[in-house]
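Q: the following block contains a protein sequence and its predicted model.
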Amino acid sequence: MLKTRILSALVMAPPALLAAWAGGYAFAALIALAAALMCWEWHRMLNGAYTLSGRVASAGCALASLLAVARPDIGLAMVALATLASAGLAGSDRSGRVWAAFGAVYAGLPSVTLVWLRDDPAAGNAVIWWLLLVVWSTDIGAYAFGRLIGGPKLLPAVSPKKTWAGLVGGMISAGLAAVLVAVVVGTKAGGMVFAAGAAVAVVAQAGDLFESWIKRRCNVKDSSNIIPGHGGVLDRVDGLLTAALAVAALTLATGRTVLDW
């Protein structure tokens, strides 16, 4: 399984990094595809079928990602519209409507956020590369430290394989990746950048645990099986979703990009 995971990652990483480098509609198209697939996975996990509610969520979130290139505000409005429409088509059960609405927000809001972050003409390319490499390093470091050290479990009721050692390893790896990207792009690479990477690692791990909780609630092992060795798109980007929202929120709050903190 490890060999399969590595091969899948080697296949997926170059297109993602190339799209991030290209930016614009090339990057937005990749995000739109991921958003549509996430909605598909969400509704199949929750409902066991890809209903009209899920199809509307997929179309709306994909369109929102594309609209965000020129108008992020219109992209957010489209996510809101997709959320209301998906909930309205989810049937009469209140719980079903709530989960349908949340699925559209869960996939759509980070997707628009990623396009918005990349759209910064001065630092968008560096920020997205920083974010991707920090999240990927979190996963790699958590896996390596967890396997090598083991020890107490992080949250066994939700994800029995995750350990505190893995969390620390993910934070260290993410901090080092954050500094490395800062050095490569020629910005400050001090303790604050390392701390920012480590903090984003914690947020990414929280996103991973949240998706694990959803899967346990739905009694499924993976969100889908379209990525060999990894499961589904949600399984692959769960940490990126929360990390993107955190970076965007702090960017808005401070008025500076993550590489300037």
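A: On my side now, so go ahead.
Q: hey, let's count contacts and neighbours off CA atoms from now on
A: Will do.
Q: show me what contacts W261?
A: 192-193, 196 (CA atoms under 8 Å, 6 or more residues apart in numbering).
Q: and W129, what does it touch?
A: Going by CA under 8 Å, 6+ apart, W129 touches 17, 20-21, 181.
Q: all strands for the stretch 151-261 of the chain, in order.
A: With DSSP state E, counting those that start in this stretch, the ranges of strands along the stretch 151-261 of the chain come out as 153-155, 159-163.
Q: and the shortest one, how far out from the chain middle?
A: For strand 153-155, the separation from the chain centroid amounts to 21 Å (computed by CA atoms, centre = their mean, to the nearest Å).
Q: go on, stretch 250-261?
A: Centre-to-centre, stretch 250-261 and its host chain are 19 Å apart (CA atoms, centre = their mean).
Q: so which bits of it are buried?
A: Going by neighbour count (16 or more other CA atoms under 10 Å), the buried part of stretch 250-261 is 251, 257-259, 261.
Q: for comparison:
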Amino acid sequence: MSASTRWSDLGPRFGVGALIAAVGLICLWLGGLAFLALTVLISGVIVWELVRMLDPEAPAVALACASGVALLIADLLPTGYALPLVLAPIFVGIGQLKRHRATFSIFTLMIVLAGFGMYSIREEYGPTWMLWMALVVIATDVMGYFAGRFLGGPKMWPRISPKKTWSGTIAGWLGAVVVAIVFLQITDANGQLIGLAVALSMASQLGDIAESAIKRRAQVKDSSSLLPGHGGLFDRFDGMLGASVFLLMTAAIIDFPPGTVTGF
């Protein structure tokens, strides 16, 4: 592969990635309805992409809207009342899809939980820790991308994700460590933040691999063509889905943020 071919997607990836990051950071900082709207929109679009990949004849728009509305209402209710709504879109989809229902169920649960988790983390812990999680995922992706292109080496799982290398995977973990060290200097968190950052990085990579498995099954290159250089929103946010679901499930167990009394 020539150097020009290897880096041919860098321009579009950088431009679209910068735009997504800017919108995301603004909504993250504003919080409230702005961040709620962002998480609901992203989750709904990803469900639309998922359905189109799994069963093109299924009503993707209707299922995306159902997921978005359920998530919107769930975010505004106390958690105990919200949980049935998180699961409700799955049962709607089971009645509409003719194939790949199990895959749809698992990934729709992950998508809606991730949207619910991101909004919950922002509301409970403030912008600092939501930003930390986002930067861990971004560092994992960026370090993995450049290390994989520069260093290459053995593939991690070539049948599922042909471009993912072990060098890029490990570089992603190191990027997460750097982010954690920076936040150790500006917050009251203790050293356990480093281990948590690496775990989030791993969860992010598993989200990426899981989405790659869906695309292999559907025999498509990208989840959609919405984002030049990135494919679809699922392609862009697969890592964030894995990380946010992981943090949502473990925050109570690890007393998040580690070493602090409350987030800020």
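A: The structure has been received and is ready for your questions. Since we're looking at a predicted model, the values are computed, not measured.
Q: list the TM-score for the superposed pair.
A: Here the TM-score for the pair of chains, by TM-score structural alignment, normalised by the length of the first structure, is 0.89; 252 aligned residues with a CA RMSD of 1.9 Å.
Q: next step: the buried residues of stretch 250-261 of the first structure restricted to helices.
A: Using DSSP state H, T251 are the members of these that sit in helices.
Q: list just the nearest of the buried residues of stretch 250-261 of the first structure to T187 of the first structure.
A: L259 (6.8 Å; CA to CA).
Q: got the contacts of W129 of the first structure as TSV, with secondary structure, neighbour count and distance to G60 of the first structure columns?
A: Converted to TSV, the contacts of W129 of the first structure look like this (DSSP: H, G, I helix; E, B strand; the rest coil; neighbours: other CA atoms under 10 Å; distance: CA to CA, whole Å):
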residue	secondary structure	neighbour count	distance to G60 of the first structure
L17	helix	17	25
A20	helix	25	22
W21	helix	17	25
V181	helix	21	33
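Q: before we move on, back to that, out of the contacts of W261 of the first structure, flag the one nearest to K162 of the first structure.
A: A196 (21.9 Å).
Q: quick one on the thing from earlier: need the contacts of W129 of the first structure in TSV with distance to I172 of the first structure, can you?
A: As requested, these are exported to TSV (distance: CA to CA, whole Å):
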residue	distance to I172 of the first structure
L17	22
A20	24
W21	26
V181	14
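Q: closest one of those residues to W136 of the first structure?
A: L17 (11.9 Å).
Q: grab the nearest non-local neighbour of the counterpart of that closest one in the second structure.
A: Superposed on the second structure with TM-score structural alignment, L17 of the first structure falls opposite L25. Residue nearest to L25 of the second structure in three dimensions, not counting chain neighbours: L131, with 7.9 Å by CA to CA, 6 or more residues apart in numbering.
Q: report the secondary structure state of the residue of the first structure sitting at the aligned position of the one you found.
A: Aligning on TM-score structural alignment places L131 of the second structure opposite W129 in the first structure. Secondary structure assignment for W129 of the first structure (DSSP: H, G, I helix; E, B strand; the rest coil): helix.
Q: for V112 of the first structure, see how far away W129 of the first structure is.
A: Distance of W129 of the first structure to V112 of the first structure, given as CA to CA, to the nearest Å: 17 Å.
Q: for the stretch 101-250 of the second structure, what spans make up the helices?
A: For the stretch 101-250 of the second structure, applying DSSP state H, counting those that start in this stretch gives helices covering 101-125, 127-151, 166-186, 192-218, 233-254.
Q: rebuild those helices as TSV, extending it with distance to V47 of the second structure.
A: Converted to TSV, the helices of the stretch 101-250 of the second structure look like this (distance: least, CA to CA, whole Å):
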stretch	distance to V47 of the second structure
helix 101-125	6
helix 127-151	21
helix 166-186	27
helix 192-218	12
helix 233-254	8
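Q: so which of the contacts of W261 of the first structure is the most crowded?
A: Neighbour tally across the contacts of W261 of the first structure (other CA atoms under 10 Å): the maximum, 24 neighbours, falls on V193.
Q: can I get the contacts of W261 of the first structure in JSON lines with distance to N125 of the first structure?
A: Putting these into JSON lines (distance: CA to CA, whole Å) gives the following:
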{"residue": "M192", "distance to N125 of the first structure": "20"}
{"residue": "V193", "distance to N125 of the first structure": "17"}
{"residue": "A196", "distance to N125 of the first structure": "18"}
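Q: that older thread, looking at the contacts of W129 of the first structure, which one is closest to A90 of the first structure?
A: Checking these one by one against A90 of the first structure (CA to CA), the nearest turns out to be A20, at 34.2 Å.
Q: touching, the closest one and V127? I think so.
A: No - look at A20 of the first structure against V127 with CA atoms under 8 Å: they stay out of range, at 9.7 Å.
Q: mind listing the shared neighbours of those two?
A: With CA under 8 Å, 6+ apart as the test, A20 of the first structure and V127 both reach R118.
Q: coming back round to it: closest to A70 of the first structure among the contacts of W129 of the first structure?
A: For those, the nearest to A70 of the first structure is A20 (16.4 Å; CA to CA).
Q: list the contacts for that closest one?
A: 27, 118, 125, 128-129.
Q: now the second structure: which of the residues you listed match?
A: Retained in the second structure (both residues aligned by TM-score structural alignment, their matches' CA atoms under 8 Å) from the contacts of A20 of the first structure: 27, 118, 125, 128-129.
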